[in-house]
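**Q** Next comes the sequence, and after it the predicted model I'd like to discuss.
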Amino acid sequence: MITAHQNGRSVSVLLAARRINPLSRLFQRELAALLDKLETQRPQLTAVLIGFDADTADRNHELEHLMALTPVQAPDCMHMLAAYHALLRRLEHLGLPVTATLSGDLCGHAFGLALACHRRIALHHARISLPQVLHGLAPSGGAIVRSVRLAGLQAAMPLLLDGATLSAAQALQAGLLDAVVADEAELNHAVLNKPTLTQRWQARDYQLPGGALDSAEIRALLQVAPARLRAAHGTPAAQAVLCAMVEGLQVDVDQALVIESRYFCQTAINQAPRKGSFSL
């Protein structure tokens, strides 16, 4: 599920994209073990590179984790998501530059984990998506919180509210990627260029891309957004995602992650049948 190799003073990590699941105790244990190792070796390291073994032939693997929760399972779901958020926050505060390298089709939880890295660099043919809303669920694992802070409300809407698939060029324009490169040689060069230890929104001069919540442009956008959702989707999931996007920007990241988890559980607690099961 997770393999790591040290090359000099850097560590290359490869994750099986289809096995990444915030609600899997097995995956959380493997991720925790990786973080333990990286934290122990931190004085000897200068960088961490995270790649994803994405199966481009099966872009619907997220369905394996999408099954309705019962109300009785909601506390367990919140607990599991809190534990997963804590792991990704450890990654964000690792004290080493963490760069995600993207190729092929990266969707759902895999891209959510990439968002927790300090930088994302993609090959030109890469495509990203958060398709959970198309299956009646809100994204989880911090995908809403981080994508909105990186791209801004308006630019994040196609990804989060429509479940759209973005090309590498579109994701770069939206602010979700830091660079797009043509080949592996350029990728290796870009990885070494401008390493950083923090997320963009942690900078002192950070401003929400596209305008703050109280700006005239965003106020106008939010006034018409509910009607747009009703016309385009009519689903509770899209409405829940919009609420999580807006409410999450009114608090700090840790509180926003809790809000996101609540909306995920809200959309998951229904009796609509879904393929697969949660690993609670």
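**A** Thanks, I have the structure now. Residues are numbered from 1 along each chain as shown.
**Q** rest of the way, CA atoms for contacts and neighbours
**A** OK.
**Q** Tell me where the stretch 151-280 of the chain has strands.
**A** Assigned strands in the stretch 151-280 of the chain, in chain order: 165-167, 179-181 (criterion: DSSP state E, counting those that start in this stretch).
**Q** Next one for the comparison:
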Amino acid sequence: MNYENIYIEEDDQIGIITINRPKKLNALNRRTIEELHVAFKELEDDKEIKVIILTGSGEKAFVAGADISEFADFSVKEAQKLAAEGQEKLFNMVENLSTPVIAAVNGFALGGGLELAMACHFRVASTNAKMGLPEVSLGVIPGYGGTQRLPQLIGKGRAMELIMTAGMIDGGKAVEYGLVNHVVSPEELLPLCIKIASRISNNSVVAIKYAIKAVNAGFMYDADGYAAEIEAFGTCFGTDDFKEGTSAFLEKRKADFPGS
């Protein structure tokens, strides 16, 4: 696919996806969602890539929201289809990707932008980050999983307040709430994400895949997280990575995981 609104960089087992619509503050439109879908699939299928970092171009915005001009005139059915397709194609896909995804939140992450960051496995923000779900100020609600993921991350009461006031919080408040893991200067944002990604890449990609699956199961209404953990734990014992990891530990050497 020829990317118009994003670009991909690969460096030492890390893939960096940058959303690049600076004139629109990196707002999500259909084309961008499609490109991100393809890019995530491409990097997940690349066995050399062990971690993905998602960010926005420039310092003003990670993603300032959805491109409202695309759906302002939609009917009820069209709007429901938009939300369903978007969640399946991008947001749920990212959440359940077997390759870890870190959101490097630089600047505004509003509406669909915050929803995209929340779909990532965890988040790191810069000091100039501003995060919120302002949809009710437009007469609508978050439609890409925001009403579900935000309470999971920061608690029901705080999520209700943030959604109902259409307010924004900065990086300091976001880390206090548990919405992001770290807050650093804009200059330090990508270097810290790369440092964390490098640490992740030293570990078993197979075990990480099962860990993501087990953790996510605990937040699903129709799944038993403990049962998922037990199954995944046992499955790990049949992998080459487990054999290598335990052998390396007993032999007091660094593991060289085969990834199978």
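**A** Alright, I've got the coordinates. Because the structure is predicted, anything quoted here is derived from the model rather than measured.
**Q** in stretch 162-181 of the first structure, what's buried?
**A** Residues 162-169, 171-172, 174-177, 179-181 are the ones in stretch 162-181 of the first structure that count as buried (16 or more other Cα atoms under 10 Å).
**Q** go on, stretch 255-270 of the first structure?
**A** Neighbour count says stretch 255-270 of the first structure has 256-269 buried, by 16+ other Cα under 10 Å.
**Q** and if you look at stretch 8-26 of the first structure?
**A** 10-15, 17-24.
**Q** Which members of those residues are the farthest-apart pair?
**A** For the buried residues of stretch 8-26 of the first structure, the farthest-apart pair by Cα to Cα is S10 and L23; their separation is 29.1 Å.
**Q** how far away is I200 of the second structure from I194 of the second structure?
**A** Distance, I200 of the second structure to I194 of the second structure, using Cα to Cα, to the nearest Å: 10 Å.
**Q** More neighbours: these two, which one.
**A** I194 (21 against 15; other Cα atoms under 10 Å).
**Q** how near is the more buried one to I16 of the second structure?
**A** 9 Å.
**Q** Mind listing the shared neighbours of the two?
**A** Common contacts of I194 of the second structure and I16 (Cα atoms under 8 Å, 6 or more residues apart in numbering): I53.
**Q** Who are the packing partners of the lengthiest helix in the first structure?
**A** Taking DSSP state H as the criterion, the first structure has its longest helix at helix 74-92. With contacts defined as 3 or more Cα pairs under 8 Å, 6 or more residues apart in numbering; DSSP states H and E, the packing partners of helix 74-92 of the first structure are helix 25-41, helix 253-268.
**Q** How about A117 of the second structure, nearest residue that isn't a chain neighbour?
**A** A103 (5.5 Å; Cα to Cα, 6 or more residues apart in numbering).
**Q** burial of T40 of the first structure, as a residue count?
**A** Neighbour tally, T40 of the first structure, other Cα under 10 Å: 11.
**Q** Tell me the residue in the second structure aligned with it.
**A** Taking TM-score structural alignment, the alignment pairs T40 of the first structure with D45 from the second structure.
**Q** just H79 of the first structure next, same as before
**A** Per TM-score structural alignment, H79 of the first structure is aligned with K81.
**Q** same thing with V11 of the first structure?
**A** Match for V11 of the first structure (TM-score structural alignment): G15.
**Q** cool, and H125 of the first structure?
**A** Going residue by residue (TM-score structural alignment), H125 of the first structure aligns to N128.
**Q** hmm, back to that, want to throw the helices and strands packed on helix 74-92 of the first structure into TSV with distance to L88 of the first structure?
**A** Shown next, in TSV, are those (distance: least, Cα to Cα, whole Å):
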stretch	distance to L88 of the first structure
helix 25-41	9
helix 253-268	11
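**Q** how far is the longest helix of the first structure from where the chain is centred?
**A** 13 Å (Cα atoms, centre = their mean, to the nearest Å).
**Q** Nearest to P75 of the first structure among the strands of the stretch 151-280 of the first structure would be which one?
**A** Evaluated with Cα to Cα, the strands of the stretch 151-280 of the first structure place strand 165-167 nearest to P75 of the first structure, the distance being 31.8 Å.
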